[in-house]
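**Q** sequence below, structure please.
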Amino acid sequence: MTTTAPHLLGNFAPVADEATLTDLPVTGTIPPDLTGWYLRNGPNPQQASSAHWFLGDGMVHGIRLESGRATAYRNRWVRTESLRTGARLHDSHGNLDLTAGAANTHVVRHAGRTLALVESSYPYQLDMAPGCELDTLGVYDFGGRLRTPMTAHPKTCPTTGELHFFGYGAPDAPFLTYHRADAAGQLTVSRPVEVGAPTMMHDFHLTSGHVVFMDLPLVFDLPKALSGEPGLPYTWDPGYGARLGVLDRTDPYSPVRWFEIDPCYVFHTLNAHEEGERLVLHAIRYDRLGDGVQVDAHGTLWRWTVNLATCTVREEQLDDRPAEFPRIDDRLAGLPSRYGHASATRTPGSEQRQGAVLRYDLHTGAVTSRLMGPGRTPGEAVFAPADTHAGGPGYLMAFIHAATDRSDLEILDAEHLHTLATVHLPRRVPAGFHGNWLPDH
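**A** The predicted structure is shown next:
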C-alpha cells in the first residue's frame, strides 16, 4: 500500500496547469497607490510528485494591481533545464551542472532583472514585459562570472544598492563562497570562506558594515546522498557545533571572525543592525531539525547580540509563538528596524494550528497577532511601502490558503493588521515559499 507524502496533499498539492485570469473580484478596497506585481514562488512538481517539499519544480504566481483593481493573475512554471530536459545537478560522472535546479524558492528584483532562485543552482531570469509576465528568459550567471550556486535569500543594501549573497555546495570545497554585485548588477566580489564541512546554509545576516554567516549543524551526508534514502542528504549533528561568522564589508577578503553559539538551525533571518561594537541579529530559530531536513518542530523569534569588542554572544528568545517567513520593510535591510512581521503557518505533516500574521515590536517586545479565521492559513506576509519614508506606513500581502479549491490574496494594513482588501481567485495557489511586491516605480 502506498501513502501519499504530506507535501503532496491538501494545500501543499501541486496544481496541474498554468492560467491567465483578468479582472479578479475584490472584497474591500485595494489601496490605489499599489501599482505593480505581487509575486510568490514555490514548489509545484510538474509530474505531481517529488521526494521532498523543497524539490518540486518552481512555479511563480503573480497578481497585478493597478489603481485599486486586481487586473490579472498569472502562474507559470520556471522552465529550468531540469524541467525541460530532466538535467540533474550531478550527472552520472559526478559533473556539476549549475543550470539544473528547481528555481522554486524565491523571486527577487535587482538591477532591473527579476530572478527566480533556489540555493542549489544558478538563478533563472523571468520576463516581466507586458503580456509575457513570468515567462522564463533563461539562466542568469552574472555574465559568466558566477561559478557557484546562489542563495535564495540575497540581500540588497538600501544605502549602496549592492546585492550581497553567497553560495554553498557539497561535497567538494570550497563549501561556502561570499559574493557581491554592485547596483548595476556587475559581480564584483567572490571569495571562498573556510568552514569545517558542507552544511546547509539557507540564509545569512547583513548589517551596514558586516556580513554574518551561520555555520550550523545540518551537515551534508554523502552516504545518504548515494543511498537514495527519502529526504534531503543532510544529517543533524550537534557535535559539529554552531557558529556565527562575521566579515567586514569594507574589506571583503579579510579573515572571518567566528563566534560559537548553542546548536540550533535557522531557515530565515528577520533583520540585523549595528549598535556601536555590537551586531544585533534577529531570526526564527529551531532547537533542532530532523535528519533529511524534516521540520518536526517549530521555530520562534530569537535575538543574538554579537559584541565585537568582548568577543561574546548573548542569545535570547523573544517570543514563544510558532512563526516562520519573517519579513521587514526591505528599505531597512541591515539598518535598525523597529517592526517585523511573520506568519503562523504550517509545514507538510505538521499539526493544524490557527493561522495568523504576527507583528513584532522589536523595541518593546510587544507582539500583535491577527488570526486569519478557521481553516485559513497565511503564507509569507510581504511588506509593501505606502510612502517614501523607510520604516513608515505600509501594507502586508499574503496568499491565504483555505480548505477549498480557491485561494485569496489578503492585503493588510501593516500597523494594525486590519484587512483592507481580499482578492479572490477562482483557483488554488499551493502553499509555497517566498516572494516580493514589485512596484512599477
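**Q** switch to C-alpha atoms for all contacts and neighbour counts from now on
**A** Will do.
**Q** what's the neighbour count on H389?
**A** Residues near H389, counting by other CA atoms under 10 Å, number 10.
**Q** my bad, F325
**A** For F325, the count of nearby residues is 21 (other CA under 10 Å).
**Q** check which helix or strand covers it.
**A** Assessed by DSSP states H and E, F325 sits inside strand 324-327.
**Q** and that strand, what does it pack onto?
**A** strand 265-275, strand 278-286, strand 339-344 (3 or more CA pairs under 8 Å, 6 or more residues apart in numbering; DSSP states H and E).
**Q** can you say which of those strands is packed in most?
**A** Each of the helices and strands packed on strand 324-327 was assessed for mean neighbour count using mean count of other CA atoms under 10 Å. The highest is strand 339-344, with a mean of 24.
**Q** before we move on, back to that, of the helices and strands packed on strand 324-327, give the one that comes closest to L247.
**A** Nearest to L247, of all the helices and strands packed on strand 324-327, is strand 278-286, at 11.6 Å by CA to CA.
**Q** ok, then the element right after the closest one?
**A** Following strand 278-286 in sequence, per DSSP H and E, is strand 300-307.
**Q** what angle separates that next one from strand 278-286?
**A** Using axes from the mean of the first three to the mean of the last three CA atoms, to 10 degrees, the inter-axis angle of strand 300-307 relative to strand 278-286 is 150 degrees.
**Q** now the second one, please; I'll put the structures next to each other:
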Amino acid sequence: MTGSKPYLTGHYTPVVEEVTATDLTIEGTLPPELTGRMLRNGHNPKPGVTPTHWFKGSGMVHGIRLREGRAEWYRNRWVRTPALDGAPYMTERGPDLTASPAGTHVIEHGGRLLALCEANLPFELTRELETVGAYDFDGKLRGVMTAHPKEDPVTGELHFFGSSPFPPFLTYHVADAEGELVHSADVPGATASLKHDFAITRRHVVFIEGNVTFDPSEASGIPYSWSEQQPARIGVMPRGTDGARQVRWFSVEPGNMLHVSNAYEDGRGRIVLEGPTVDREGFRLSWNWWVGAPGRGTEPAARSYTRRWVIDLADGTVDEQIIDDLAVEFPTLNEAYLGAENRYQYAISFPDEKGFGGYGVVKYDRTTGARRIHRVGDARLPGEAVFVPAAGATREDDGYLLTVVSDLKQDASQLLVIDASGLDRIATVHLPHRVPAGIHGSWIPDSAFGADAG
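**A** This next block holds a predicted model:
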C-alpha cells in the first residue's frame, strides 16, 4: 500500500525502529567549536500506517551529538504524542491540540527543546530526545503555535503566531529570552489563508497570506486548497504591544509561500521580503505529491522559485519579482542577521519539472547576484542546511553548513559539514542507518543549556 505514496518511498521511506549509536565514524576533521546537537525533524509514520497526507505522518527527531571534534552519538526517537498511537485530532469536544504529528520542526528556546507542528501545541523533549509532553507556556498558550517561530538575535525574544481557519484567524505571541510568554494579541484583518511561516525585521512583523486557504471539502485530512477568491496579501505590523492595532495589508500577485528566507528594512525604510514561492500549477504539483494523487511531479518543490517583495510603507506600494530560476526550498541564513539586511542566503535545490537543477546546497550572494551550488552526488538528497557560526567569525559567511544527506544507492545517510564560505566539504559523519528526507532542524550549541550541557 505504501508503494503508491511518494512520501513513503525513495528518499522519504520511513525507518522502522529507534536506535542509539555511539562513537560515529568521521571522515575529515570536525571543527572543535561544533560542540552541541544537530537535530532534525520529519514525518515518519509507524510501520503499517499510511497517512493520507505527508504532513500527517508522525514526527521523528534525529539527533547527532558532536563534542570537540568527536561524534559521540546518533539517536532517533518518535515524538510520543497521542496521535502516534492513533488518537484523532477532532473529537466531540473539538480539536485535541495534543494529538499532534509534531513532525515539522524542532527548536530550542530558554533551554527547552520543542518539537513543533502548526496545528497543535508544542511538545517538549529531553536532550536525549525522549518526550516530556505537550507544552503550553505554563497555561498561557491556549491555541496553536506555528512551526516557524523567530528568535530575535538582538533581544533573545521568541516571536511566533497561531493560525486558525476560524476567527480569530491570526494571533501573535512573544516569549521573552527565558521562555515566558509575555504578549499575545489577535491580528485584525487576517483571513483563513494558510499561514505557515512569517518574518520579523528590527521594527516590524510581516505576515504572508497566499492563495491557499481553508477548504473543508478537501479529503486528505489537511483542509486547505488553492482559491482564486482568496487574495494574496502581505501584512505589516509594527513590533510592540500596540502593533496589532496598526497592521496594514498589501495586495500582491497570486502565489503561495511556505518558507521565508529573510526580511529587513532597507536604507529607505522599505521592507524587503524574500522566499521561495509557487504559482497555481506549482502548488498543484506539490499538493498532488503530498497526498499521492495522480498528476504529481517527481519532487514536492518542482516549481518553487525565489521571489522578492519590496514594500514601500510611505506610498503604499509593493514591487515584486522572481529573482532566480533555480527550484529551491528550505531557505536558511546566518541567524545573527535574521531581521536585518543579509548578504548571504542558503537553500536546497531540487530538479524542476523539466529535470533542470538537481539536488544540492545553494549559496546566494545578494550583493553580487552570484549563485554557487555544492553538489552532493547522484541519488543523494541533502536536507535543510543549518548555518553554524565559526569561532571568532568576522564575516557573515564565516561558519559551517550542517546537512543530513539521504543516500539511496548506499541505503545510508551522513551528516555533511560544509564550509559556508567556499562550499567545500570539511567533514562527513557516517550515521548508523539512512535518515529519511525530512523537514526542519536546528543546531543547539551546548551554551544553550548553560553549565549543565549534558
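**Q** please state their TM-score.
**A** For this chain pair, the superposition-based TM-score is 0.93 by TM-score structural alignment, normalised by the length of structure 1; 429 aligned residues with a CA RMSD of 2.0 Å.
**Q** in JSON lines, list the helices and strands packed on strand 324-327 of structure 1 along with distance to L332 of structure 1.
**A** Shown next, in JSON lines, are these (distance: least, CA to CA, whole Å):
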{"stretch": "strand 265-275", "distance to L332 of structure 1": "8"}
{"stretch": "strand 278-286", "distance to L332 of structure 1": "13"}
{"stretch": "strand 339-344", "distance to L332 of structure 1": "10"}
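**Q** could I get the full set of strands for the stretch 51-200 of structure 1?
**A** With DSSP state E, counting those that start in this stretch as the criterion, the stretch 51-200 of structure 1 has strands at 58-66, 69-77, 106-110, 113-117, 124-127, 135-139, 155-156, 163-168, 176-181, 187-192.
**Q** which residue in structure 1 lines up with Q321 of structure 2?
**A** Structural alignment places Q321 of structure 2 opposite E316 in structure 1 (criterion: TM-score structural alignment).
**Q** shouldn't its match be within a helix?
**A** No. Assigned with DSSP: H, G, I helix; E, B strand; the rest coil, E316 of structure 1 falls outside any helix and is strand.
**Q** burial count for it?
**A** 12.
**Q** and A48 of structure 1, by the same measure?
**A** A48 of structure 1, neighbours per other CA under 10 Å, totals 13.
**Q** let's verify it: helix, strand, or coil?
**A** Of the three states, A48 of structure 1 takes coil under three-state DSSP.
**Q** might you report the residue contacts of it?
**A** A48 of structure 1 sits next to L8, A13, P14, V15, A16 when contact means CA atoms under 8 Å, 6 or more residues apart in numbering.
**Q** which of these ranks first by neighbour count?
**A** P14 (26 neighbours).
**Q** just the ones of the contacts of A48 of structure 1 in helices?
**A** When DSSP state H is applied, the contacts of A48 of structure 1 are split such that none fall in helices.
**Q** would you turn those into TSV with distance to H418 of structure 1?
**A** Shown next, in TSV, are those (distance: CA to CA, whole Å):
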residue	distance to H418 of structure 1
L8	32
A13	29
P14	30
V15	30
A16	33
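**Q** quick check: the two most widely separated of the residues you listed?
**A** Maximum distance among these (CA to CA): 12.3 Å, for L8 and A16.
**Q** could you measure from the match of Q321 of structure 2 over to P263 of structure 1?
**A** According to CA to CA, to the nearest Å, E316 of structure 1 and P263 of structure 1 sit 14 Å apart.
**Q** mean shift of the strand holding F325 of structure 1 relative to structure 2?
**A** For strand 324-327 of structure 1, the mean deviation from structure 2 after alignment is 0.4 Å (mean CA distance after the TM-score superposition for structure 1).
**Q** which residues does D397 of structure 2 contact?
**A** D397 of structure 2 makes contact with N334, Y344, P389, A420, S421 under the criterion CA under 8 Å, 6+ apart.
**Q** so who does L270 of structure 1 touch?
**A** Residues near L270 of structure 1 by CA under 8 Å, 6+ apart: L281, H282, A283, I284, P326, R327, I328, G340.
**Q** which residue lines up with it in structure 2?
**A** Taking TM-score structural alignment, the alignment pairs L270 of structure 1 with S261 from structure 2.
**Q** report the contact partners of the closest residue to that match other than its chain neighbours.
**A** By the measure of CA to CA, 6 or more residues apart in numbering, the closest residue to S261 of structure 2 outside its immediate chain neighbours is G275, 4.6 Å from it. G275 of structure 2 is in contact with M257, H259, V260, S261, N262, Y305, T306, R307, R308, P331, counting by CA under 8 Å, 6+ apart.
**Q** can you tell me how far the equivalent of the last one over in structure 1 sits from L176 of structure 1?
**A** When you say that, I think you mean P331 of structure 2. When structure 1 is aligned by TM-score structural alignment, P331 of structure 2 is paired with P326. Counting by CA to CA, the gap from P326 of structure 1 to L176 of structure 1 is 24 Å.
**Q** next: F220 of structure 1.
**A** F220 of structure 1 is 13 Å from L176 of structure 1, where distance means CA to CA.
**Q** repeat that for A116 of structure 1.
**A** Taking CA to CA, one finds A116 of structure 1 at 21 Å from L176 of structure 1.
**Q** the two: who's more crowded?
**A** Just comparing A116 of structure 1 and L176: by other CA under 10 Å the higher neighbour count belongs to A116, 31 against 25.
**Q** residues contacting the nearest residue to that one once chain neighbours are set aside?
**A** The shortest distance from A116 of structure 1 to any non-neighbouring residue, by CA to CA, 6+ apart, is to V107 (4.5 Å). When the contact criterion is CA under 8 Å, 6+ apart, the partners of V107 of structure 1 are L39, R40, N41, V60, T114, L115, A116, L117, H434, G435, N436.
**Q** one step back: any idea what the residue nearest to S261 of structure 2 aligns with in structure 1?
**A** Aligned partner of G275 of structure 2 by TM-score structural alignment: A283.
**Q** ok, its match to T377 of structure 1 distance?
**A** Counting by CA to CA, the gap from A283 of structure 1 to T377 of structure 1 is 21 Å.
**Q** where's the alignment partner in structure 1 of R202 of structure 2, which helix or strand?
**A** Aligned by TM-score structural alignment, R202 of structure 2 pairs with S208 of structure 1. Here S208 of structure 1, judged by DSSP H and E, is contained in no helix and no strand.
**Q** tell me who's in contact with the closest residue in space to S208 of structure 1 that isn't next to it in sequence.
**A** Nearest residue to S208 of structure 1 in three dimensions, chain neighbours excluded: G334, at 5.2 Å (CA to CA, 6+ apart). G334 of structure 1 is in contact with C157, H205, L206, T207, S208, N271, A272, H273, E274, counting by CA under 8 Å, 6+ apart.
**Q** done for today, thanks.
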